[in-house]
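Predicted model, plus sequence, below.
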Amino acid sequence: MTQKQDGDPKSLSAEEAKAEFLALQERLRAADIAYHQEDAPVISDAEYDADKRRYAALVAAFPELEKDATQLNSVGAPAASGFGKVSHAVPMLSLGNAFEDEDVADFARSIRKYLGLSVQDPLAFTAEPKIDGLSLSLRYEDGVLVQAATRGDGSVGENVTENARTIADIPEQIAGAPRILEVRGEVYMSHDAFAALNQRQQERGGKVFANPRNAAAGSLRQLDAEITRSRPLQFFAYSWGELSEPLADAQIEAINRLRSLGFSTNPLTRLCSSLEEMIDHYRSIEAQRATLGYDIDGVVYKVNDLSLQGRLGFRSTTPRWAIAHKFPAELAWTRLEAIDIQVGRTGALSPVARLAPVTVGGVVVSNATLHNEDYIAGRDSKGAEIRGGKDIRVGDWVQIYRAGDVIPKVADVDLSKRPESAEPYSFPHVCPECQSPAIREEGDAVRRCSGGLICPAQAIEKLKHFVSRGAFDIEGLGNKQVEQFYADEWIREPGDIFTLRERFGSGLQQLKNREGWGEKSAANLFDAIDEKRTVPFAKFIFALGIRHVGEVAGKDLALHYGEWSALTSALDAARAAALAHRAADEAEDAERIAAEAEGRRARISETRAAAIKACGVPNEAQAAWDDLVGTDGVGPILALSLSDALANPEERAAIDRLADHLNIVPPDAPAAESPVSGKTVVFTGTLEQMTRAEAKARAEALGAKVSGSVSKKTDILVAGPGAGSKATKAAELGIKVLDEAGWLELIG
């Protein structure tokens, strides 16, 4: 296991936990974009799952990280360019994961606890193979297929209707269906079809696919539907989205109904009445995995009773009533031929292992992540040994594992095969791109280039991020064009993109005479750039590529501040407080180190308070800071990163130059969809008609914010029997107090 996955998170210091948390957050964000948006994954499924588990465990052990935990609520990635966008009437969410039998038992127990069921109450689940393909939603109106869309980011997907019509398993017309029916399932390619496709591709000199999942995704996303028609795609239906009337009362009956309507459903789907039956069916499917003829990576369990599914509802990104029980990873041995260093847009130096190509699970792999310099050296962030203390050297015989179709991880080293000439790897202390010092700050697991804007790797990666699909998504300006234009010194910062037409003039001579460009393609690029001069505020924030500021945080900041000028004014006002909190972080670190050396208990809270007080922060600066970190989805780490970026004179000037070329559109105000939309609600005491978790989920679904404490910002206190100090405080503050019956009447 990696250092991220070793040991109890509670054994870490706050400093160590924060460093590991930040490294995982960047890694998960990059992995989501690579897998869901670009069909070019950069880490394995097993590694991604392990990272996500460790990430969640760190947040659970250190609650102060929660406000910065943007990857807890991420689903997929934005829809790709080249296709129309489709807003899903019912979000296409991801699934939570189980890796051990005990995880499945915990899942079943949590269902019973949420619903208030005893262990004697019957509770059935369906169990079905988890297909490793591309999620697709098919919308039928009056029995006619009118739209097909990929998952995208869960809310908005790609319109691939014409391509879906070419798949034999997808009927264009159905009889006896509800007036509106959204059928959801997985597009996949069988092993035999995949092998035949790759053979044809080789004979034609075309692209050879790494695995069936990539082949299926690439085939469905062809702009020419005739290419999709030539690819042997299949489809399994397993769920549904919007319905004008229910399909059935139970999951298994609804699946049977879909099959009777003409859809292919997986024949290994079973109804299980106990935990033992669920695990037994998992073992049975696992034993058949190699002979199924298509890729699966686990088994999905779902609560069978659809009325209970409705009560259980959803978390922000996953349903409470379903979970995926994943298969273990696969292993292989190969030679480590080189270690390369890649520099990302935040300056992080990331080591990558170049391997002698090896087949793992039917896929040839030649690269692996090495995480950071500690991992290469055989230790974790606390200096404890991993892999038995064995370091990794060029020339080593290394064990790798993978699950799925992506870059593996180095799991072990065979010292008996280590060449005598192999030297310990010396991690660079200067950036390989710009030769600036590469600095590793106290508590950070990653070494970063200090070159900033002068580092071409960082500049290019930031520009690539700026034009990516989730950001400005400029048609005709992708990674290849960014690299070309940067090398030609045509664009050095995002604002330069919007002056290209002005600088080149109407003749387009400089661009159209370049290889790969003509007058039409050059004109199309300039028109595409002009189309992006009006941009939503949230997308503008995300596109800036500021460390820790992802899409979710961009939306939260846009909703809170409304306008770009309001956000910049708030950050300017809060700068003194930000610097004080930065000083407090440093004082905390120093106190922790000193206390450990002296064998005493650290006085963290006293040290922090003293450091902030010593800075003499003005009241207005502290108020602006409190408002910033009080924004939904924003915590101190993200707030400091945002403040630092806009306080950097060069970066601020570049952002201001960019903003001068744009019309930044404020977000729409949230619609008042219910009597409690936008209100802050607190529950206290015992609820008798629903569990506390169910009441919270219902309130949030109606647009309310649920808090655990009463304050001046509280609008409603729902007090059941046994309400204590919260009810007293609410009365003192004049807050509206309802009993459970009054609450249910209010929300209808």
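Now that the structure is in, tell me what you want to look at. This structure is a prediction, so every number in the text was calculated from the model and none was measured.

all contacts plus neighbour counts: C-alpha atoms, from now on.
Noted.

what are the ranges of the strands in the stretch 251-400 of the chain?
Here the stretch 251-400 of the chain has its strands, by DSSP state E, counting those that start in this stretch, at 270-272, 296-303, 322-326, 330-343, 349-360, 363-369, 397-402.

To Gly476, which of the ones you listed lies closest?
Closest of these to Gly476 is strand 330-343, at 24.7 Å (criterion: C-alpha to C-alpha).

In the closest one, which residues are buried?
Leu331, Ala332, Trp333, Thr334, Arg335, Leu336, Glu337, Ile339, Ile341, Val343 (16 or more other C-alpha atoms under 10 Å).

again, but for stretch 213-232
Buried residues in stretch 213-232 (16+ other C-alpha under 10 Å): 213-222, 225, 228-229, 231-232.

One more: stretch 49-66?
49-59, 61-62, 65-66.

Just the ones of those residues in helices?
Asp49, Ala50, Asp51, Lys52, Arg53, Arg54, Tyr55, Ala56, Ala57, Leu58, Val59, Ala61 (DSSP state H).

Relative to Asn97, which of the residues you listed is nearest.
Of these, the one sitting nearest to Asn97 (C-alpha to C-alpha) turns out to be Asp49, at 7.6 Å.

tell me the contacts of that closest one?
Asn97 (C-alpha atoms under 8 Å, 6 or more residues apart in numbering).

so how far is Val299 from it?
From Asp49 over to Val299 the distance is 15 Å, taken as C-alpha to C-alpha, to the nearest Å.

Repeat that for Glu651.
From Glu651 to Val299 the distance is 48 Å (C-alpha to C-alpha).

take the one below as the second:
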Amino acid sequence: MSQDIQAKIEQLTVELNEYNYQYYVLANPVISDFDFDVKIKELEKLENEFPQYKDPNSPTLKVGGDITSKFKTVQHRWPMLSLSNTYNEQELRDFDNRVQKAIGHPVEYVCELKFDGLSISLTYENGKLSQGITRGDGVQGDDVTQNVKTIRKIPHQLKDADFPELFEIRGEIFMHKSAFIRLNKEREENGEQTYANPRNFASGTIKLQDSSEVAKRPLDCFLYFLYLDNRNKLFSTHWESLNKVKNWGFPVSEHSKLCTTINDVLNFIHHWDTARHDLSYDIDGIVIKVNDYSYQEELGFTAKSPRWATSFKFKAERVETTLKSVTYQVGRTGAVTPVANLKPVLLAGTTVKRASLHNANEIERLDLYEGDTVYVEKGGEIIPKIIAVYTEKRLANSSHILYPTSCPECGTELIRQEGEAVHYCPNENGCKPQIVGKIQHYIGRKMMDIQGLGDETIETLFRMNLVRHVSDLYTLHEKRDQLVHIERFGQKSIDNMLNGIEESKVKPFEKVLFALGIRHVGETVAKKLAIHFKTLENIKSASIEDIAAVQDIGIRIAESLFAYLHDQANLEELNKLEIQGLNFEIEEKEVVLAGNGLSGKTFLISGVFVDYSREQLTELIESHGGKMISSISAKLNYLVAGDKMGPSKLAKAEKLNVPIISEQELLNMINQE
């Protein structure tokens, strides 16, 4: 039973991480919002019940996805978190109950349309637009400032004089349905790849490198949240700030509403569940935010989302169409994904031709036959999914669809590990999609971050037989005479690529370990392994039990890593990389603190402060040796209390006799060093 639970958690983790990558990085969703949310909640439930099996790289802790290497990467001053969501009215009432319990009385909410587009953060300095950053992975995003400036509704210079010197404002970039249909039709007529929906078109457009091309595509934008230091000195509520930024010249949706009760919120949701079809753009739900800023700070955040906001997602639309065929795609890990090819049908404003079938279990569950009449749904109005088969319309002589036993790319017999739903091609060193995918993974921003190299270039290098393994990248300088034959690849491009490859040799050990693409070894796992074992040689010498004994490393990860490091072909590849000078041992750096007066003491911050933001106080505490914890318990040494601190925290601190200190008392403790 225990092994079954662990296997299920690992399977969901792998699946959801892949869905995140497809959605945020490739702008190519392969699962509906609804089905993704169902799987996330299933994983959260299992992780809560069996925390010993939780992957430290779990998608329940993640926001967003990876970042394209085409743009400069910039760290967000305030993380761009995602929202928790629900499709259930009772869960929304539960949210309201939790808020009231924490604050001690009913609160006001601001309801906003949930735009189906690309999240953006804009920075203004002295009233002038200085930077536009995408969500990225929530911590850092792409600098798309020049592209953002082509959007007509986004002001380059503010028209009023009472704005702060420096602030960020966040919102959503989107494309109107009519523009999407017109532009997609033009692409189809020109023989170009069409986009699945307006959200993908907007996302693809904002990441074009040529801003003159971006300007040709009519993007729009609504902005809805303001960030700045000591914001509470200017505004006490979100509703007040929305009205003010509108006066500054920002595009703010006219459909937002201030609600005093949860019943008002539900009435707003019911109205827009129908009225959304009259809008010129797509929305997929309603966002609900606590209005008072001080209450927002009191409620705080989880690792993934704010506790003071949530979203209600609308149910999907459904249509009937015909299944024409099922084809199969092979990913970099060897996972084989079935895809349903459909008779084109209009669904939620877009033409649907394909739908993901996920795995063999889904084909079996649906009991699919060739030519079946199927019901297709867009969960979250993004990605189509076959919900059911209309068996009464099944053709008399149709054949049952059987999942293949061999790889559609290389013909190798597929395997399916116990406890997993996905079939894999084990021929990782001889199957083209796996080889290319692994090299594309290796050069990625979070891995080796090789500048001057992109996915298309890797495809070309593979096709020209110049690259078959990641180690081949480090010998490309010997093949310059062949590189010049690559189309649209001049001397400057070649120099940039070769310089980027050379510079990657200084990447730290944990990045190299992650870049190798070892199954189940994600970014966090690679870092833990590097810190624990110090060198690759130590990992090679470790047994499966030794590896599994590392904190948060399960038996499945240990088995996968052990198998990789005891495969002769992999060992030869690692040896080539070591000869090229890559780092296979960790470089331990000494951490220099500003002081150690708070060493060994734990702190929690609550409320609103006069001279410092909560983030600044956190930095001060940690830079002087103190440790932040997330809740009041007997382990807490000091509660740093500001104005409007919640009564529940105050009562709990007093009950546990936790010392309650002010902002000034904290500064005095630091200064007494």
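Nice, I can see it. The structure presented is a predicted model; accordingly, all values stated were derived computationally and were not measured.

Max pairwise distance over the buried residues of stretch 213-232 of structure 1: which two?
Greatest spatial distance in the buried residues of stretch 213-232 of structure 1: Arg213 and Ala225, 18.5 Å, computed using C-alpha to C-alpha.

Next, format the strands of the stretch 251-400 of structure 1 as CSV and append distance to Arg204 of structure 1.
Converted to CSV, the strands of the stretch 251-400 of structure 1 look like this (distance: least, C-alpha to C-alpha, whole Å):
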stretch, distance to Arg204 of structure 1
strand 270-272, 43
strand 296-303, 29
strand 322-326, 37
strand 330-343, 31
strand 349-360, 24
strand 363-369, 21
strand 397-402, 30
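
ok, now how distant is the equivalent of Ile181 of structure 2 over in structure 1 from Pro328 of structure 1?
In structure 1, the residue matched to Ile181 of structure 2 (TM-score structural alignment) is Ala195. Using C-alpha to C-alpha, one gets 25 Å for the distance from Ala195 of structure 1 to Pro328 of structure 1.

for Glu673 of structure 1, same thing?
According to C-alpha to C-alpha, Glu673 of structure 1 and Pro328 of structure 1 sit 44 Å apart.

same deal with Leu115 of structure 1?
Using C-alpha to C-alpha, we find Leu115 of structure 1 at a distance of 31 Å from Pro328 of structure 1.

Arg213 of structure 1 contacts Ser135, doesn't it?
No: using C-alpha atoms under 8 Å as the test, Arg213 of structure 1 is too far from Ser135 to be in contact (10.8 Å).

Now do the same for Ala56 of structure 1: its match in structure 2.
Ala56 of structure 1 maps onto Glu44 in structure 2, by TM-score structural alignment.

So for Thr86 of structure 2, what's the nearest residue that isn't a sequence neighbour?
Leaving aside its sequence neighbours, Thr86 of structure 2 sits nearest to Phe312 (C-alpha to C-alpha, 6 or more residues apart in numbering; 5.1 Å).

what do you get for Leu473 of structure 2?
Nearest non-adjacent residue to Leu473 of structure 2, counting by C-alpha to C-alpha, 6+ apart: Val467, 6.5 Å away.

That neighbour sits in which helix or strand?
Under the criterion DSSP states H and E, no helix or strand holds Val467 of structure 2.

OK, contacts around the equivalent of it over in structure 1?
Mapped onto structure 1 by TM-score structural alignment, Val467 of structure 2 lines up with Ile491. If you count contacts by C-alpha under 8 Å, 6+ apart, Ile491 of structure 1 has them with Val482, Phe485, Ile497.

In a strand, the first one, correct?
The reference is to Val482 of structure 1. No: using DSSP: H, G, I helix; E, B strand; the rest coil, the assignment for Val482 of structure 1 is helix, not a strand.

What is the helix or strand hosting Leu28 of structure 1 packed up against?
If you go by DSSP H and E, Leu28 of structure 1 is part of helix 14-32. Helices and strands touching helix 14-32 of structure 1, by 3 or more C-alpha pairs under 8 Å, 6 or more residues apart in numbering; DSSP states H and E, are helix 45-61.

ok, then the element right after the helix it packs on?
strand 85-87.

hang on, the earlier thing: what distance do you get for the residue nearest to Thr86 of structure 2 to Cys221 of structure 2?
Using C-alpha to C-alpha, we find Phe312 of structure 2 at a distance of 21 Å from Cys221 of structure 2.

More neighbours: Glu651 and Val299 of structure 1, which one.
Using other C-alpha atoms under 10 Å, the more surrounded residue of Glu651 of structure 1 and Val299 is Val299, with 26 against 17.

Residue in structure 2 paired with that one?
That one, Val299 of structure 1, aligns with Ile286 by TM-score structural alignment.

how about that match, what does it touch?
Going by C-alpha under 8 Å, 6+ apart, Ile286 of structure 2 touches Cys111, Glu112, Leu113, Lys114, Ile269, Ser311, Phe312, Lys313.
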